[in-house]
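Trainee: Quick one, what's the 3D model for this:
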Amino acid sequence: MASDFLVDGGRIMAMRRSRGLSRRILANLVGCSEEWLRLVEKGARPLDRLSTVMRIADVLRVNDLSELVGGPITLPATGDHGEYDEISQALLFPRLCADEVAESVHRVHRHVSSAWEIWQRSPRRYTELHRRLPALLLMAETSARLAKAADQEAGAANLAQVYRLFATLLRSSGRHPLALLAADRAVAAATADLLLPAVTRAELAEVLIHLGRYADARRLCLAATELTADPSTTGTCYLTAALATAEENDLLQTEELLNRARKIGDRLGAGRADFLTEVDLHTVVVAVRMGRYRQAIRLAADIDAARLFAKDRQARYFLSLATAHTMDRDPEAATAMLRKVVETCPEELKYSPGAGRVVQQLRLLDCETTRGELREIARLTA
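Mentor: Below you'll find the model as predicted:
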């Protein structure tokens, strides 16, 4: 599984002993077999579901998962439902339809496709998905569980896509620990689909980048390229791996990964010009992440972001350029980029942590010509 690297079973064993619990008692409290737990503790079997890690952490009274997981990850405890919004509750406290009536997998697929369309195109995508996703997850879980044998793969694919939506929304909102949980579940649900095993791993890698797990993210993406024969999916994995490598300031490896993606775009040809645009945009974002702000600005001069179908990606690109212009001490150009974000999706300024940081940095520059407009933009981030 994608998240095999997350847990060291020896840590679980040490903490169990420090709490005075036998292996049998912990296994009973978690809801697993004693033999399974023994294999996990000895490192003979991977603990590949973050939700199971959370159950173990809850029993062992561990609030900071970095004590069990190989990295700085803190997920909310699973005790009081009232502390969380509907998105958090849907992930942390899964439930099933009481009347056991399931929508057909085909109908669920239409709802999932509609939700992705909203995320990629709607100026109110954050609000809309916050409203829709809890019910959509409940629908997908019930449909997948009750699907006929012939529809089980399609039901699992629907569920994986819903978890991907959760992960994308939470990651974009800066809620990375919960995004990690959603991305992990997407990987687990995607095993039967031809494309989803690679796509869900790329999403998980994006979350790991935000958590500072750059090497893990790169390894995950490169492994995912072996799981699909679809060129654009392979290219997406290379682009995400390049973002992770850029965070480690490894210029040569980053350029190699971008070149691999660009070669795929060249082979796809004019029919997939949008993918080459994706490569160009990632090249700019990579330059920003490596602190090469003027290079990013020069590269951006030849890019038409409007060629991208997905407005969420356009908004992320404009935010990266706003950062570049801000760090280059050009508040007017940076404010112009924020204006493009507002035109693309005003909610980006409210929900994206990166937008708030750019606005704060621009206000510190205190440019007289942009002061009034920044006040208006700042209201959108409140």
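Trainee: switch to C-alpha atoms for all contacts and neighbour counts from now on
Mentor: Fine.
Trainee: which ones are touching residue 273?
Mentor: Counting by Cα atoms under 8 Å, 6 or more residues apart in numbering, residue 273 makes contact with residue 265.
Trainee: er, residue 91 actually
Mentor: Residue 91 makes contact with 178, 181-182, according to Cα under 8 Å, 6+ apart.
Trainee: would a markdown table of these with distance to residue 249 and secondary structure be doable?
Mentor: Listed next are the contacts of residue 91 as a markdown table, based on distance: Cα to Cα, whole Å; DSSP: H, G, I helix; E, B strand; the rest coil:
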| residue | distance to residue 249 | secondary structure |
| --- | --- | --- |
| 178 | 27 | helix |
| 181 | 27 | helix |
| 182 | 28 | helix |
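Trainee: Quick one: which of those is the most crowded by neighbours?
Mentor: Neighbour counts for the contacts of residue 91 (other Cα atoms under 10 Å) peak at residue 182, which has 30 neighbours.
Trainee: got the end-to-end distance for stretch 29-39?
Mentor: Stretch 29-39 has an end-to-end distance of 17 Å (criterion: Cα to Cα, to the nearest Å).
Trainee: meant to ask about stretch 289-305, not that
Mentor: 19 Å.
Trainee: likewise stretch 169-178?
Mentor: 10 Å.
Trainee: What residues sit buried inside that stretch?
Mentor: Neighbour-count burial for stretch 169-178 flags 169-178 (criterion: 16 or more other Cα atoms under 10 Å).
Trainee: With stretch 327-335 instead?
Mentor: Applying a neighbour-count criterion of 16+ other Cα under 10 Å, one finds 327, 330-335 buried in stretch 327-335.
Trainee: next one: it to chain centre, how far?
Mentor: Mean C-alpha position of stretch 327-335 versus that of the full chain (Cα atoms, centre = their mean, to the nearest Å) differs by 28 Å.
Trainee: And this one, please, so the two structures can be compared:
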Amino acid sequence: MPSDATPDPYTDPLGFGQRMQILRTRRGMSRPVAAGLLGMSPSWVKQLERGEIGMPKLPMVLRIAELLRVRDLSDLTGDQTPAVDLFIGPGHSRLPEVRTAVNALTLGGDRQAPSAAHLAARLTRAWTARHEAPNHREVIGELLPGLIRDAQLAVRQADTAADRRAAQAVLSEVYSLSQFFIAYQPDSALLWRVAERGMVAAQESEDPHAIGVAAWLAAQAHRDSGPAHFDAADAMTREALAYLEPMLPDADDRTAAVTGALQHEAGYTAARRGEKGTAWGWWDKAQATAGRLPTAYYHPVTSFSQAIMGAHAVTIAVELRAGGESVRQAVASDTATIPSRPRLARHRIEEARAYQLDGQPETALATLERAHKAAPETIRYNGYARRIVLEETESRVPARRQRAAVLAEHLGLLAA
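Mentor: Alright, predicted model coming up:
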């Protein structure tokens, strides 16, 4: 090549710092903001992105990956590490059966569909089983294929418009249950297919509760797709709230609960953006909505209740990267009142994130152990838990390394 030729910028693969800068810029985050959230100086971030210092050790790499919402670690590190998806768990053994049921063309033949009332009763039992089981994905994964086929058939065989709307409401909730099973598994296309079908069925049902639940789950799917989709999450949440909030004065408990859950979702997304005032403002609205519910009420889909608001406060503080505040909220929250094992495990993970942010890694690991005890299938599929455990396997403290290694084995992180 002639010496005066224009250098090919792609001759050498992108380094860690270049990848970090691209991902940070794509998120719209300045160097000073990134530095502050990482606990480092802006000059350190600048040197790292310019390649003046090498790729940091694993704990800092994982912090950067979480900050930039990198789903596959190799997107950040390039060819320096194997592909590791931080926010997607393993595929459950029952995923193929659920996928087949979702994708099937349910015509039914001569088989008579169950009534909407019968299906609703089965759904109630399925939600109860999910909340009570430590292996909740196994439990609902076994129930879902039959529920999906029967609910689809009920819609197809409905004789009247009223029967069809009732069947569509049940079908929408079956798809909601399906999303809890499919989430964080390696089939994002299936998750989106189910989310979209659930929304269509909810709209066809004309049931405010079904519409609210479908919107709540769709907003989460958008938000978890990364910062580029936060606007879509906000649009979904706000449109659903504009529809539901005028109904609040006369709403039944379940419709009020899904309205409160959507108010919290708006605050959650604001916290992910770093909008402190907006995030806590939405939490206050959700708290007020929770206050109108009976003390013992617990919404089976969203877990919204008076009992969950302390856990929601921890999540808001953690997403705002406020270590001290998140620990204060964790100490103040009353976990004894959360009746769902998977939701309790999720809260324990959020508490662990709070302690990790506050520089208490030993307490974070102990809290993750409690999450594993409550519901192993929750922590195994949670990217934040996986990140903390992987980070602590590199700890300079032998006891922490050993504790993290045991957890890593429980979570399947050491599997080939």
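Trainee: Same check for the contacts of residue 91 of structure 1, but in structure 2.
Mentor: When the contacts of residue 91 of structure 1 are mapped onto structure 2 and checked using both residues aligned by TM-score structural alignment, their matches' Cα atoms under 8 Å, the preserved contacts are residue 182.
Trainee: Kindly indicate which of the contacts of residue 91 of structure 1 lies nearest residue 363 of structure 1.
Mentor: Among the contacts of residue 91 of structure 1, residue 178 lies closest to residue 363 of structure 1 (Cα to Cα), at 30.9 Å.
Trainee: Tell me the counterpart of the closest one in structure 2.
Mentor: Using TM-score structural alignment, the partner of residue 178 of structure 1 in structure 2 is residue 190.
Trainee: if I look at its match, how far off is residue 17 of structure 2?
Mentor: Taking Cα to Cα, one finds residue 190 of structure 2 at 34 Å from residue 17 of structure 2.
Trainee: Then residue 224 of structure 2?
Mentor: 24 Å.
Trainee: Between those two, point out the one with more neighbours.
Mentor: Legend: neighbour count by other Cα under 10 Å for residue 224 of structure 2 and residue 17, higher for residue 17 (23 against 18).
Trainee: wait, what's in contact with the nearest residue to that one once chain neighbours are set aside?
Mentor: Distance criterion Cα to Cα, 6 or more residues apart in numbering; nearest residue to residue 17 of structure 2, sequence neighbours excluded, is residue 49 at 3.6 Å. If you count contacts by Cα under 8 Å, 6+ apart, residue 49 of structure 2 has them with 16-21.
Trainee: make it 10 Å
Mentor: Contact analysis of residue 49 of structure 2 by Cα atoms under 10 Å, 6 or more residues apart in numbering lists 15-22, 31, 43, 55.
Trainee: Can you find the partner of it in structure 1?
Mentor: Using TM-score structural alignment as the criterion, residue 49 of structure 2 maps onto no position in structure 1.
Trainee: related to what we said a few turns ago, can I get the contacts of residue 49 of structure 2 in a markdown table with distance to residue 232 of structure 2 and secondary structure?
Mentor: A markdown table is the format used below for the contacts of residue 49 of structure 2 (distance: Cα to Cα, whole Å; three-state DSSP):
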| residue | distance to residue 232 of structure 2 | secondary structure |
| --- | --- | --- |
| 15 | 32 | coil |
| 16 | 30 | helix |
| 17 | 30 | helix |
| 18 | 28 | helix |
| 19 | 26 | helix |
| 20 | 25 | helix |
| 21 | 25 | helix |
| 22 | 22 | helix |
| 31 | 26 | helix |
| 43 | 34 | helix |
| 55 | 34 | coil |
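Trainee: TSV for the buried residues of stretch 327-335 of structure 1, including distance to residue 222 of structure 1 and secondary structure?
Mentor: Listed next are those as TSV, based on distance: Cα to Cα, whole Å; three-state DSSP:
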residue	distance to residue 222 of structure 1	secondary structure
327	32	helix
330	37	coil
331	38	helix
332	39	helix
333	36	helix
334	34	helix
335	37	helix
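Trainee: re the thing from before, right, and the match of residue 178 of structure 1 touches residue 179 too?
Mentor: Yes - between residue 190 of structure 2 and residue 179 there is a contact at 9.1 Å, judged by Cα atoms under 10 Å.
Trainee: which residues sit in contact with residue 104 of structure 1?
Mentor: Contacts of residue 104 of structure 1 (Cα under 10 Å, 6+ apart): 139-140, 142-144, 146-148, 151, 155.
Trainee: again, only using 8 Å
Mentor: Here residue 104 of structure 1 is in contact with 143, 147 (Cα under 8 Å, 6+ apart).
Trainee: Which position in structure 2 pairs with it?
Mentor: Residue pairing (TM-score structural alignment): residue 104 of structure 1 is matched to residue 115 of structure 2.
Trainee: Report the buried residues of stretch 232-247 of structure 2.
Mentor: 232-234, 236-238, 240-241, 244.
Trainee: Alright, calling it a day.
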